[in-house]
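Participant: Need a 3D model of the following:
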Amino acid sequence: MTLRTILFPTDFSGRCDRPRARAVQLARQSDAQLVLLHVLTEPDTELMASERCAELEHVEARLRAEVDDVTVTVTTILAHGDVANAILTAAKRVEADLIVAGISRHDEIGDFVVGTTVERLVRHAHAPVLVVKESARQDYQRMMVATDFSDCSAAALRTGLAMFPDAEVTLLHAYSVPLETLRGREGPAAALQAEIAFELSSFVESLDIGEEARERLQVNIDYGPVSQVARDHVRTSDTDLAVVGTRGRTALVAAALGSAARSLLADLECDVLLVRQRGDG
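Facilitator: All right, here's what the predicted structure looks like:
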């Protein structure tokens, strides 16, 4: 997927600084158009038409001032109404290839964003949603793609590879084992390991990503809850982007943002790219 149009919704608050910087960096890197969206409250009907016009001009000027990089092509959109609906409408209108969003983990607004706006975007937008947490100090260097060997995680991997062709890529698979294995029975453990190895091999072979991309793949298979395995990997490998599908066989990639995906959004220290499988309604 080539990034041609990136949509960045902003409310001008401080929590938009990091996602704005990343949106600008991606637009510059990909030579993509950057569309800035601001959702206004319903207009004050008591204002005169000239006053409303002046207010809109002021907001649009402020919106344009968000980006001072002359190498980036910037378009602005002002909308009214529900924030999520406005973002979805704008994304469809401009045919956005990526929606860049921020997240706050320290107040009630953050809970609201994770629980409703981001979830609605992921469920209904045709474009992937990039949730930015870290400062955009450089291009993405190390990318982790969570996989449960489903078609959904394959789609997420293909999207990540296409968007960030220069990043190192690790396929991450977390597994649990039956209780009897925990008690020391080696037979089930060996069978499980063989099954995982077979599934992994079949999954990689089935990917239509080309040999060059296939050779870029590193693999990390570990036991434990996926959120913990992912957190450990991000911290030890200095991963700066996690890619997560939003439909698949496990709770990690539930049709809506399930508890595991919410945990990844809340706990991972890196940015998270959420990719909805096309054709799932």
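Participant: contacts, neighbours, all on C-alpha from now
Facilitator: Will do.
Participant: what sits against Val39?
Facilitator: Val39 sits next to Pro9, Thr10, Asp11, Leu78, Ala79, His80, Gly81, Asp82, Val83, Ala86 when contact means C-alpha atoms under 8 Å, 6 or more residues apart in numbering.
Participant: if we go to 7 Å?
Facilitator: Leu78, Ala79, His80, Gly81, Val83, Ala86 (C-alpha atoms under 7 Å, 6 or more residues apart in numbering).
Participant: Neighbour-wise, which one of those leads?
Facilitator: Neighbour counts for the contacts of Val39 were taken using other C-alpha atoms under 10 Å; the highest belongs to Ala86, which has 19 neighbours.
Participant: Can I take it that Val35 is in a strand?
Facilitator: Yes: judged by DSSP: H, G, I helix; E, B strand; the rest coil, Val35 forms part of a strand.
Participant: That one touches Phe8, doesn't it?
Facilitator: Yes: assessed by C-alpha atoms under 7 Å, Val35 is found in contact with Phe8 at 6.1 Å.
Participant: Those two: which is more packed in?
Facilitator: Neighbour count, other C-alpha under 10 Å: between Val35 and Phe8, Phe8 has more, with 26 against 23.
Participant: Helix, strand, or coil at the more buried one?
Facilitator: When classified by three-state DSSP, Phe8 comes out as strand.
Participant: circling back: may I see the contacts of Val39 arranged in CSV, with secondary structure as well?
Facilitator: Below are the contacts of Val39 laid out as CSV (three-state DSSP):
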residue, secondary structure
Leu78, strand
Ala79, strand
His80, strand
Gly81, coil
Val83, helix
Ala86, helix
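Participant: Output these in CSV, with distance to Ser135 appended to each entry.
Facilitator: Listed next are the contacts of Val39 as CSV, based on distance: C-alpha to C-alpha, whole Å:
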residue, distance to Ser135
Leu78, 26
Ala79, 28
His80, 29
Gly81, 30
Val83, 24
Ala86, 26
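Participant: quick one more, to check against the first:
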Amino acid sequence: MPGKIVVGTDFRAEADRAIDRALELAKEWNTEVVLVHALDPALGDPPTRGELDKRMRSVLPDSDIKVTFRYPIERADYAIASVAKEEGASLIVLGAARFNSMKDFLLGTAVDYVIRHSPVPVLVVKTRATARYRRIACATDFYTPSRVALEKTAELFPKADFQLIHAYHVPFEGWQKAEYVKKDVEKAERKVFDEFLEEIDPETRKRVTTHLVYGSPGGALRKDIRESETDLLVLGTHGESALRHASIGSTANELLRSLPIDTLVVTHSAEHA
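Facilitator: Alright, predicted model coming up:
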């Protein structure tokens, strides 16, 4: 079973959704939660321990889950990743900073830093925790990080079903408009997709449905989320390069901002977490 869950809070309303989801997962996994509020030394003298404990208890709903409070004296972005390492956590849970007038979720620098440096998967929560994750969409470009992301997520959510999505396009499409070219490309992509599936462990493969979609990764994922009531999106990344080299390319940051569902980011190094 997974280990501890680390969840960060700055006492804003957006963090409450992350806390609720962390508690729901802790109940499902029979584990405990470490609730982190970082005390930035640049902001002056911190409140007393008693004041902090009272504030922490005020954001916790009634629950039988064991919750430990941590108050590292460090910037939030450094602190959350550090606590996860110290606690031997299996997951970090964070809330999106806020929702702006352009219908985008603003992640904030702390979320971006944690994603790039976390030793474990990072769950960015945008929705209320009304039910377990049951239908999960995983983007793939057939490279190792996307396989690792799928297998790691399958370990964390053993009862969920998976949609494995790969989007493709015709190279130099403006000059290659013949229908047979598109069909040849689709056939080649399907062959690679089948080979990729053979690399996935058999138990995980039983829970996977594949979607080969013509178009952009962002468009393919939006379509799947809209049509299949997806609960969670999974993105695989290349370690510290994270969002700049995500397994679905440069669209990862945009997907994190724009898609209105919770997103799990799994780094290649998380394979051994």
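Participant: Show me where the stretch 1-150 of structure 2 has its helices.
Facilitator: Ranges of helices within the stretch 1-150 of structure 2 are 13-29, 49-58, 76-87, 108-117, 144-156, based on DSSP state H, counting those that start in this stretch.
Participant: Just send the ones you listed back as JSON lines, with distance to Val125 of structure 2 too.
Facilitator: Formatted as JSON lines, the helices of the stretch 1-150 of structure 2 follow (distance: least, C-alpha to C-alpha, whole Å):
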{"stretch": "helix 13-29", "distance to Val125 of structure 2": "5"}
{"stretch": "helix 49-58", "distance to Val125 of structure 2": "19"}
{"stretch": "helix 76-87", "distance to Val125 of structure 2": "15"}
{"stretch": "helix 108-117", "distance to Val125 of structure 2": "11"}
{"stretch": "helix 144-156", "distance to Val125 of structure 2": "15"}
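Participant: Figure out which of these is closest to Val93 of structure 2.
Facilitator: When those are compared by C-alpha to C-alpha, helix 13-29 sits nearest Val93 of structure 2, at 6.0 Å.
Participant: quick one, what contacts Asp107 of structure 1?
Facilitator: So Asp107 of structure 1 contacts nothing (C-alpha under 7 Å, 6+ apart).
Participant: mind checking how far it is from Glu215 of structure 1?
Facilitator: With the distance defined as C-alpha to C-alpha, to the nearest Å, Asp107 of structure 1 ends up 42 Å from Glu215 of structure 1.
Participant: and what of Pro165 of structure 1?
Facilitator: Taking C-alpha to C-alpha as the measure, Pro165 of structure 1 falls 12 Å from Glu215 of structure 1.
Participant: quick one: which of those two has more around it?
Facilitator: Between Pro165 of structure 1 and Glu215, counted using other C-alpha under 10 Å, the more crowded position is Pro165 (14 against 10).
Participant: what does that one align to in structure 2?
Facilitator: Matched by TM-score structural alignment, Pro165 of structure 1 corresponds to Pro158 in structure 2.
Participant: secondary structure class for that match?
Facilitator: Per three-state DSSP, the secondary structure class of Pro158 of structure 2 is coil.
Participant: Doesn't Leu233 of structure 2 belong to a strand?
Facilitator: Yes: with three-state DSSP as the criterion, Leu233 of structure 2 is part of a strand.
Participant: Mind telling me what it corresponds to in structure 1?
Facilitator: Match for Leu233 of structure 2 (TM-score structural alignment): Ala242.
Participant: any idea how far that match lies from Ser202 of structure 1?
Facilitator: Using C-alpha to C-alpha, Ala242 of structure 1 is found at 23 Å from Ser202 of structure 1.
Participant: ok, now Arg22 of structure 1?
Facilitator: 35 Å.
Participant: Give me the more crowded residue out of those two.
Facilitator: Arg22 (24 against 12).
Participant: thinking that one is in contact with Ala136, fair?
Facilitator: Yes: here Arg22 of structure 1 lies in contact with Ala136, judged by C-alpha under 7 Å, at a distance of 5.2 Å.
Participant: Please name the residues that touch Ala266 of structure 1.
Facilitator: By C-alpha under 7 Å, 6+ apart, the contact list for Ala266 of structure 1 reads Arg105.
Participant: can you confirm it is in a helix?
Facilitator: Yes: judged by three-state DSSP, Ala266 of structure 1 forms part of a helix.
Participant: how about it, what's its partner in structure 2?
Facilitator: By TM-score structural alignment, Ala266 of structure 1 lines up with Arg257.
Participant: That match and Glu28 of structure 2: what is the separation?
Facilitator: According to C-alpha to C-alpha, Arg257 of structure 2 and Glu28 of structure 2 sit 28 Å apart.
Participant: what inclination does the longest helix belonging to structure 2 have with respect to helix 144-156?
Facilitator: In structure 2, taking DSSP state H as the definition, the longest helix is helix 179-199. Using axes from the mean of the first three to the mean of the last three C-alpha atoms, to 10 degrees, the direction of helix 179-199 of structure 2 lies 50 degrees away from that of helix 144-156.
Participant: Now find how far off-centre whichever helix or strand comes after helix 179-199 of structure 2 is within its chain.
Facilitator: Heading C-terminal from helix 179-199 of structure 2, the first helix or strand you meet, by DSSP states H and E, is helix 202-205. Put simply, helix 202-205 of structure 2 sits 21 Å off its chain's centre (C-alpha atoms, centre = their mean, to the nearest Å).
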